[in-house]
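J.: Got a predicted structure plus its sequence, pasted below:
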Amino acid sequence: MRNELTQNLLLKSSDKNFIFLTGDLGFMALEPLKESLGERFINAGVAEQNMISVAAGLAQSGLKPWVYSIAPFVYARPFEQIRNDICLHELPVVLVGNGGGYGYGIMGPTHHAIDDYGALLGLNAMNVYIPAFDEDLSSIINLLFETKKPAYLRLGVDKKPKSFKVKPFSSWRNLFQGENATLLFIGPIVSEYLKLENNNFSCSVWLLSKLSNGENILDENFIHDVLRTRKLLIVEEHLEHGSAATMIAYELCKRNIHLEKFIHLCAKGYPSGKYGSQSFHQKESNIDSDSIFHSINRLIN
């Protein structure tokens, strides 16, 4: 998605208020943006805390700063500055974290972002965008250029089948309608489901691509679907603590919605103590296509 991000941001480069900051990362992808923005492209170096504070100052002066790095370097290392400088003042700084979830694979836990939106959604006014497909970036970037609040954009890898036709972006999307159960995927992990062949589950499949810490985060049509099936599976590449599933379960409880069956598949950290590719970690956490297949069978049988 990084290249797709660059191509879409190039279309915004004529906006003189647009400033792009990078923590000395993005090589072999951001060069066209650097050339287009000129002095409005700032390599802040390996100084993420300072980069966030600079971005806050730029936003305070009326500019539109975007901050880019590998995901844990953009939300974890400068967390205090995000909290104090950006979120307490509700400044419209866009944080772009590349490699959401286990995206950086073999580089290990220092480069993984499996607790990112759980950490950030505890902060004032924060919104999180989790595109599932390359095609989502255009709509999300348009929204972020109009935002008046802090935002985090979690980039992953689009692995959808070539034959899959992407529906227009929205926070909640109903990809398929079915009778037996309700399935909800957060961001690009939905591609693990789309890879399944001969899918005869007859389940409703939902995709969630935006999270916030406000009230009424649930889609009304999703609620009606859950009320109809009473069986819910949620899959996300994030730890259980602070997960989207915990937020959704809480909202369902507040509405006194009782489920017959509920399964949550999520990142489990490092069960074997070994590090490998993103696919390796997804399989270890049971969020790969085979594990999703077996979980759906458990849900509907």
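T.: Sure, I can see it.

J.: CA atoms for contacts and neighbours, from now on please.
T.: Fine.

J.: Quick one: list the elements packing against the longest strand along the chain.
T.: With residue count as the measure and DSSP state E as the assignment, the chain has strand 231-239 as its longest strand. Using 3 or more C-alpha pairs under 8 Å, 6 or more residues apart in numbering; DSSP states H and E as the contact criterion, the elements in contact with strand 231-239 are strand 182-186, strand 261-267, helix 289-300.

J.: Can you point out the buried residues in the longest one?
T.: Yep, that's helix 289-300 we're talking about. Of the residues in helix 289-300, those buried by neighbour count under the rule 16 or more other C-alpha atoms under 10 Å are 289, 291-293, 295-296, 299-300.

J.: residue contacts, residue 119?
T.: If you count contacts by C-alpha atoms under 8 Å, 6 or more residues apart in numbering, residue 119 has them with residue 242.

J.: Are we agreed that it is in a strand?
T.: No: when DSSP: H, G, I helix; E, B strand; the rest coil is applied, residue 119 is found to be helix, with no strand at that position.

J.: How about residue 278, nearest residue that isn't a chain neighbour?
T.: Counting by C-alpha to C-alpha, 6 or more residues apart in numbering, residue 105 is the residue found nearest to residue 278 once chain neighbours are left out, at 4.6 Å.

J.: If you tally nearby residues, what's the number for that neighbour?
T.: Residue 105 sits with 19 neighbouring residues when counted by other C-alpha atoms under 10 Å.

J.: thought residue 2 was touching residue 29?
T.: Yes: checked against C-alpha atoms under 8 Å, the pair residue 2 and residue 29 is within contact range at 6.9 Å.

J.: Looking at these two, which has the bigger crowd around it?
T.: Counting neighbours by other C-alpha under 10 Å for residue 2 and for residue 29 shows that residue 2 has the greater number, 19 against 15.

J.: From residue 144, how far off is that one?
T.: Summarising the geometry, the distance separating residue 2 from residue 144, computed by C-alpha to C-alpha, to the nearest Å, is 16 Å.

J.: pretty sure residue 59 belongs to a strand, no?
T.: No: note on residue 59: no strand contains this position according to three-state DSSP, which reports helix.

J.: give me the number of residues near it?
T.: When counting by other C-alpha under 10 Å, one arrives at 23 neighbours for residue 59.

J.: For it, list the residues it contacts.
T.: Residue 59 neighbours (C-alpha under 8 Å, 6+ apart): 65, 91-93.

J.: Mind putting the helices and strands packed on strand 231-239 into JSON lines with distance to residue 117?
T.: As requested, the helices and strands packed on strand 231-239 are arranged in JSON lines below (distance: least, C-alpha to C-alpha, whole Å):
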{"stretch": "strand 182-186", "distance to residue 117": "11"}
{"stretch": "strand 261-267", "distance to residue 117": "13"}
{"stretch": "helix 289-300", "distance to residue 117": "22"}
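
J.: Which among these is found nearest to residue 46?
T.: When the helices and strands packed on strand 231-239 are compared for distance to residue 46 using C-alpha to C-alpha, the nearest one is strand 261-267, at 28.3 Å.

J.: Against that first model, consider the following:
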Amino acid sequence: MRNVLCQSLLGQIADPAFVFLTGDLGFQALEPLRDAAAGRFINAGVAEQNMVSVAAGLAWSGLKSWVYSIAPFVYARPYEQIRNDVCMHDLPVKLVGNGGGYGYGVMGATHHALADYGALLCLEPMQVFVPAFAADVPPIIRRLGEFSHPAYLRLGRCELPAGYGLPVYSAWRQLLEGGGTALAVVGPLAGGILGAVSRLRVARRPNLWVITELPIRAGEIPPAFLSQVQSAGHLLVVEEHVAQGSVGQMLAHALVGLGKAPRRFTHRCALGYPTRSYGSQTFHRRECGLDPESILAELQS
């Protein structure tokens, strides 16, 4: 999604308030933005805490600050500065983290972001955007360009099955209809799962939704989703994030508050490192039961 991000941000340069800071990352992707933005593209170096404080100061002066690094470096290293300098003043600083979840695979736990959006959503008034597909990035960037609050954009790898036509972007989208389980997926996991469950016969096929914007507010949950949860009696939530602070927790809380709790609730999430081993993103997803085959088995159980 990095290349799509770059092309989308090029459309923001016409705004004289646009300014972009990177923590010495984005090579072989952000060069067109660097060249076009010139003095408004700042390489802040490997100094994420300082970078966020500078971005906050620029936003305080009236600019629209974008801050880029890999996901663990853009949220965990400067967390105090995000809280104190950005969120406490409700400044329009946009944090962009590439490789959310297990995205950086064999580089290990220091380069994984398994608790990013849960931690950031503790900081009011932070909003989070988790595009599932590359096509989601341009509309999100356009929205963030006019967004006057702190935001976090978690990027991953687009896994959209070939030939699938996406519905128009929205915070909640139904990607597949069926007669089975209500299935809610967060982020790029949706692509691989969509390809796998599409092979099920209609009666067993889930009603598959992808959730892109957080936090979840009870009044914004689509009525169609609520109806499907009630009729199916089983809700399966899948996300590449630990249970604490997760979409699964937020959604369960909202459904209980609405009196719409399903009879059965299953949450597939990041489990850390069950075997104390490191591998590719695919390896870690499989260990946690987040791979398409595991989700397919859950739906057929």
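T.: That came through, no problem. Please read all numbers here as calculations on a predicted model, not as lab measurements.

J.: and of the helices and strands packed on strand 231-239 of the first structure, who's closest to residue 113 of the first structure?
T.: The stretch from those with the least distance to residue 113 of the first structure (C-alpha to C-alpha) is strand 261-267; that distance is 10.2 Å.

J.: Name the next helix or strand downstream of that closest one, please.
T.: Toward the C-terminal end, the helix or strand that comes next after strand 261-267 of the first structure (DSSP states H and E) is helix 278-284.

J.: Give me the mean deviation of that following helix from the second structure.
T.: Its match in the second structure and helix 278-284 of the first structure itself, once the structures are fitted together, sit a mean 0.3 Å apart by mean C-alpha distance after the TM-score superposition for the first structure.

J.: okay, that helix sits on what stretch of the second structure?
T.: Under TM-score structural alignment, helix 278-284 of the first structure corresponds to residues 281-287 of the second structure.

J.: Any buried residues in that stretch, and which?
T.: When burial is assessed from 16+ other C-alpha under 10 Å, stretch 281-287 of the second structure yields the following buried residues: 281, 283-285, 287.

J.: Check stretch 169-181 of the second structure too.
T.: If you call a residue buried by 16+ other C-alpha under 10 Å, then stretch 169-181 of the second structure has these buried ones: 169, 171-175, 177-178, 180-181.

J.: which one of the buried residues of helix 289-300 of the first structure is nearest residue 33 of the first structure?
T.: When the buried residues of helix 289-300 of the first structure are compared for distance to residue 33 of the first structure, the smallest value, 35.7 Å, is given by residue 289; criterion: C-alpha to C-alpha.

J.: Which of the buried residues of stretch 169-181 of the second structure fall within strands?
T.: Checked against DSSP E, these include these in strands: 172-175.

J.: what's the most distant pair in the residues you listed?
T.: For these, the farthest-apart pair by C-alpha to C-alpha is 172 and 175; their separation is 9.6 Å.

J.: joint contacts of these two?
T.: Shared contacts of residue 172 of the second structure and residue 175 (C-alpha under 8 Å, 6+ apart): 209-210.

J.: starting at the chain centroid, how far to the longest strand of the first structure?
T.: With C-alpha atoms, centre = their mean, to the nearest Å as the basis, the distance from the averaged C-alpha position of strand 231-239 of the first structure to the chain average is 13 Å.

J.: likewise stretch 28-39 of the second structure?
T.: Taking the mean of its C-alpha atoms, stretch 28-39 of the second structure sits 24 Å from the chain's own mean (C-alpha atoms, centre = their mean).

J.: Same check on stretch 143-156 of the first structure?
T.: Average the C-alpha atoms of stretch 143-156 of the first structure, do the same for its chain, and the two points are 11 Å apart (C-alpha atoms, centre = their mean).

J.: again with stretch 198-216 of the second structure
T.: Taking the mean C-alpha point of stretch 198-216 of the second structure and that of its whole chain, the gap between them comes to 17 Å (C-alpha atoms, centre = their mean).

J.: okay, how far is it across that stretch, tip to tip?
T.: Between the opening and closing residues of stretch 198-216 of the second structure we find a distance of 26 Å, counting by C-alpha to C-alpha.

J.: Stretch 124-138 of the first structure now?
T.: The first residue of stretch 124-138 of the first structure is 26 Å away from its last residue (C-alpha to C-alpha).

J.: Residue 260 is in contact with residue 233 of the first structure, correct?
T.: No: using C-alpha under 8 Å, residue 233 of the first structure and residue 260 do not qualify as a contacting pair, with a distance of 11.4 Å.

J.: Among these two, which residue is more densely surrounded?
T.: The residue with more neighbours, out of residue 233 of the first structure and residue 260, is residue 233; 20 against 9, by other C-alpha under 10 Å.

J.: now whichever residue in the second structure pairs up with the more buried one: how far from residue 199 of the second structure?
T.: The alignment partner of residue 233 of the first structure in the second structure, by TM-score structural alignment, is residue 236. Using C-alpha to C-alpha, one obtains 18 Å as the distance from residue 236 of the second structure to residue 199 of the second structure.

J.: what does residue 107 of the second structure give?
T.: Note on residue 107 of the second structure: its distance to residue 199 of the second structure, by C-alpha to C-alpha, is 34 Å.

J.: And residue 3 of the second structure, by the same measure?
T.: The span separating residue 3 of the second structure from residue 199 of the second structure equals 31 Å under the rule C-alpha to C-alpha.

J.: For these two, indicate the residue with more neighbours.
T.: Just comparing residue 3 of the second structure and residue 199: by other C-alpha under 10 Å the higher neighbour count belongs to residue 3, 15 against 11.

J.: wait, doesn't that one sit right on residue 31?
T.: No: under the criterion of C-alpha under 8 Å, residue 3 of the second structure lies out of contact with residue 31, with a separation of 9.9 Å.

J.: what's the average per-residue distance for the helix or strand that contains residue 32 of the second structure once overlaid on the first structure?
T.: Residue 32 of the second structure is part of helix 31-37 when elements are defined by DSSP H and E. On superposition with the first structure, the average gap between helix 31-37 of the second structure and its aligned counterparts reaches 0.3 Å (mean C-alpha distance after the TM-score superposition for the first structure).

J.: for that helix, packing partners?
T.: Contact here means 3+ C-alpha pairs under 8 Å, 6+ apart; on that basis helix 31-37 of the second structure packs against helix 2-10.

J.: which residues touch the residue nearest the centre of the second structure?
T.: In the second structure, the C-alpha closest to the average C-alpha coordinate belongs to residue 130, at a distance of 2.2 Å (C-alpha atoms, centre = their mean). Applying C-alpha under 8 Å, 6+ apart, we find residue 130 of the second structure in contact with 153-155, 186-187, 211-213.
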